[in-house]
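> can't give you the sequence, but here's the structure:
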């Protein structure tokens, strides 16, 4: 009688991330969350294109200024970072224009309203218009708090004067007191304390002085980029089913491996259905982000020097990267602020 021969196949146990083998069962690899080689520190191609709009806008504004005969013939006043009012080449070149006074000057108010209207009304973060603290809403709020803290530190207060004022002083700037024949220089200087002379732009302006000699980071460029980029990066991944904004993002997981961001969605599924209509929250965010882009273009064309605008862009990008891109590579930070759209 013939006997049946069996073949025994040895399957090697794959090594663990630290190089050792283990008899413990390994979790199954999800088919739609593969290991990827790209760095989690870098944005996707689509995100890169979105971010590139900002330096492109600054370049476009500079080109408009260079090609506009009215701009070339107008007198630019470095101490005000603007053209002389009587020679302003455009309505938007005047600091008193309606959009500058009622939108840019209080820009963070508009950004805050748009942000929380989106968070409260979009179903991807929780039940619309219901006071339910979901994990996604809490993490979105954490992102807002961090970005707002950066805005305060740069433009409002940083253990005293804000970073913009401090950087002006660090680069050799000072407050020049202006006086006429009926007012002596000594009397003018007496109106300021030593602390005010050393640090605050507001105090210098209040006594009729002006900043001179230092580098002034463009607060307008910083504010407009910071607020609009935050809004874009919040609502686009939640609204658009685009791989370049969602699953194509790379993250480093707790085991040290780099995977698609889709694994985060599987671990915290919740309600990620995209509504058929945009809704008031998305529409409000679109309006504020669109207005911010237009005023950024006007700022690029008519206010500040190129280097002042560049440093405003750089500071804004640093904050955006810390909140929206760095968490992908740092799991502990991702647990705090999360990721939009997952």
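Now that the structure is in, tell me what you want to look at. None of these values were measured; they are calculated from a predicted model. Residues are numbered from 1 along each chain as shown.

> For the rest of this, base every contact and every neighbour count on C-alpha atoms.
OK.

> since we're on the spatially closest residue to residue 128 that is not a sequence neighbour, how many residues are nearby?
Excluding the flanking residues, the one nearest residue 128 by C-alpha to C-alpha, 6 or more residues apart in numbering is residue 121, at 4.3 Å. By other C-alpha atoms under 10 Å, 18 other residues sit near residue 121.

> go on, residue 93?
Considering only other C-alpha under 10 Å, residue 93 is surrounded by 21 other residues.

> wait, it sits on residue 302?
Yes. With contact defined as C-alpha atoms under 8 Å, residue 93 reaches residue 302; the gap is 5.2 Å.

> you'd agree the residue nearest to residue 128 is up against residue 280?
Yes. Between residue 121 and residue 280 there is a contact under C-alpha under 8 Å: 7.4 Å.

> Give the buried residues for the helix or strand harbouring residue 119.
Here residue 119, judged by DSSP states H and E, is contained in helix 107-121. In terms of neighbour count (16 or more other C-alpha atoms under 10 Å), helix 107-121 has its buried residues at 107-108, 110-112, 114-121.

> For residue 97, the count of nearby residues, please.
13.

> for it, what are its contacts?
Counting by C-alpha atoms under 8 Å, 6 or more residues apart in numbering, residue 97 touches residue 91.

> Quick one: residues in contact with the helix or strand following the helix holding residue 119.
The first helix or strand that comes after helix 107-121 along the chain, using DSSP H and E, is helix 135-155. Helix 135-155 is touched from outside by 119, 125-126, 158, 162-164, 219, 223, 226, 319-320, 323, 336-340, with contacts defined as C-alpha under 8 Å, 6+ apart.

> let's bring in a second model and compare:
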């Protein structure tokens, strides 16, 4: 437990800082552009991480929203109930996960449609021999072909969005104080460590995507959608009274605030 608490203390001192929330979007854009520049003009040699079948990609990135959802749900529920004691406010804050799920679903569906309507089926990866009879990516693959369209980077979108969302939600830790011997302390500490490591995985794989995969324009659009999803919610809508609200950052003994202004 002591090692877990030390790790949690380190994460509180890094990811929970207001400066991290302020500059992380810029860091994502910078790393995406730098990685893309490296890929185009000085590509790195093939490595384990450039293989789409690597462990982090298969078991984490492919289901990034599921990991983020499953860890944020108990974290938001426990921290907000601890601070407010009101189930209605907890449910209101948990609705951010419903909004996040809608953003994930709409954007991935949009990306898939864009790739479909801009794509053609080819006999080889060299993009030769258009097979016009294939009307979809799935049909093309069944026929042994290679579908080429404008494939907006879903990884750039989702990893950026998930990392930003986790960092925003962890801001509530400024107010959370628990007794060391209480089971709630153990639960929240464990969730903070899990979310922290998950965030570092998302950031690392975001950089790997920039270095090894997709064209520059595809990564730019993917990252842009991730930033728009984050800013449209935490930077704009959640600051309104008719929204799920922002994570708690101030409280009083009588009435707990359910949002904050940056």
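The structure has been received and is ready for your questions. Predicted model only: the values in this text are computed from it and were never measured.

> circling back: which residue in structure 2 lines up with the residue nearest to residue 128 of structure 1?
Counting by TM-score structural alignment, residue 121 of structure 1 lines up with residue 78 in structure 2.

> Its match reaches residue 188, doesn't it?
Yes. The criterion here is C-alpha under 8 Å, and residue 78 of structure 2 meets it with residue 188 at 7.4 Å.

> Need the nearest residue in space to the residue in structure 2 that residue 165 of structure 1 lines up against, chain neighbours excluded.
Using TM-score structural alignment, the partner of residue 165 of structure 1 in structure 2 is residue 112. Distances taken as C-alpha to C-alpha, 6+ apart place residue 151 nearest to residue 112 of structure 2, at 7.6 Å, with adjacent residues excluded.

> ok, that neighbour - how many residues close by?
Using other C-alpha under 10 Å: residue 151 of structure 2 sits among 21 other residues.

> need the helices for the stretch 201-342 of structure 1, in chain order.
201-206, 219-239, 262-267, 279-302, 306-324, 326-329, 331-337 (DSSP state H, counting those that start in this stretch).

> Mind putting those into TSV with mean neighbour count and distance to residue 145 of structure 1?
Shown next, in TSV, are these (neighbours: other C-alpha atoms under 10 Å; distance: least, C-alpha to C-alpha, whole Å):
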stretch	mean neighbour count	distance to residue 145 of structure 1
helix 201-206	17	25
helix 219-239	23	12
helix 262-267	16	22
helix 279-302	21	17
helix 306-324	19	10
helix 326-329	22	15
helix 331-337	16	10
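
> can you redo these as TSV with distance to residue 132 of structure 1?
Output for the helices of the stretch 201-342 of structure 1, formatted as TSV (distance: least, C-alpha to C-alpha, whole Å):
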stretch	distance to residue 132 of structure 1
helix 201-206	42
helix 219-239	18
helix 262-267	20
helix 279-302	17
helix 306-324	24
helix 326-329	25
helix 331-337	18
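
> Distance of residue 235 of structure 1 relative to residue 50 of structure 1?
In this view, residue 235 of structure 1 and residue 50 of structure 1 are 13 Å apart by C-alpha to C-alpha, to the nearest Å.

> what stretch of structure 2 lies opposite stretch 217-234 of structure 1 in the alignment?
Under TM-score structural alignment, the match for stretch 217-234 of structure 1 is residues 152-169.

> What is the distance between that stretch and the centre of its chain?
2 Å (C-alpha atoms, centre = their mean, to the nearest Å).

> now stretch 233-240 of structure 1
Counting by C-alpha atoms, centre = their mean, stretch 233-240 of structure 1 comes out at 14 Å from the chain centroid.

> swap in stretch 280-299 of structure 1?
For stretch 280-299 of structure 1 - counting by C-alpha atoms, centre = their mean - the centre lies 14 Å from the chain centre.

> Other residues contacting it?
Residues contacting stretch 280-299 of structure 1 (C-alpha under 8 Å, 6+ apart): 57-58, 60-61, 92-93, 99-100, 104, 110-111, 114-122, 220-221, 224-225, 227-229, 231-232, 235.

> counterpart of residue 52 of structure 1 in structure 2?
Checking TM-score structural alignment: residue 52 of structure 1 goes with residue 26.

> For the host helix or strand of its match, which helices and strands make contact with it?
For residue 26 of structure 2, the host element (DSSP H and E) is helix 18-41. Judged by 3 or more C-alpha pairs under 8 Å, 6 or more residues apart in numbering; DSSP states H and E, the packing partners of helix 18-41 of structure 2 are helix 154-169, helix 183-212, helix 216-230.

> Now do the contacts for the residue most central in space within structure 2.
The centre of structure 2 sits closest to residue 162, judged by C-alpha atoms, centre = their mean, with a distance of 1.5 Å. Residue 162 of structure 2 is in contact with 64-65, 68, 199, 202, counting by C-alpha under 8 Å, 6+ apart.

> now do residue 214 of structure 2
151, 153.

> what do we get in structure 1 for it?
Using TM-score structural alignment, residue 214 of structure 2 lines up with residue 304 in structure 1.

> Its match and residue 168 of structure 1, how far apart?
Counting by C-alpha to C-alpha - residue 304 of structure 1 and residue 168 of structure 1 are separated by 14 Å.

> Same question for residue 45 of structure 1.
From residue 45 of structure 1 to residue 168 of structure 1 the distance is 36 Å (C-alpha to C-alpha).

> more crowded one of those two?
Between residue 45 of structure 1 and residue 168, residue 168 has the larger neighbour count (other C-alpha under 10 Å), namely 21 against 13.

> Let me know the secondary structure of the more buried one.
helix (DSSP: H, G, I helix; E, B strand; the rest coil).

> tell me the contacts of it?
Residue 168 of structure 1 touches 174, 214-217, counting by C-alpha under 8 Å, 6+ apart.

> Compare those with structure 2 and list the overlap.
Of the contacts of residue 168 of structure 1, the ones still in contact in structure 2 (both residues aligned by TM-score structural alignment, their matches' C-alpha atoms under 8 Å) are 214-217.

> Quick one: buried ones out of those?
214-217.

> how near is whatever residue of structure 1 lines up with residue 229 of structure 2 to residue 325 of structure 1?
When structure 1 is aligned by TM-score structural alignment, residue 229 of structure 2 is paired with residue 319. From residue 319 of structure 1 across to residue 325 of structure 1, the span is 10 Å (C-alpha to C-alpha).

> I'd like the next helix or strand past the helix holding residue 26 of structure 2.
Next element after helix 18-41 of structure 2 (DSSP H and E): helix 55-59.

> quick one: that following helix to structure 1 mean distance?
When structure 1 is overlaid, helix 55-59 of structure 2 sits 1.2 Å from its aligned residues on average, using mean C-alpha distance after the TM-score superposition for structure 1.
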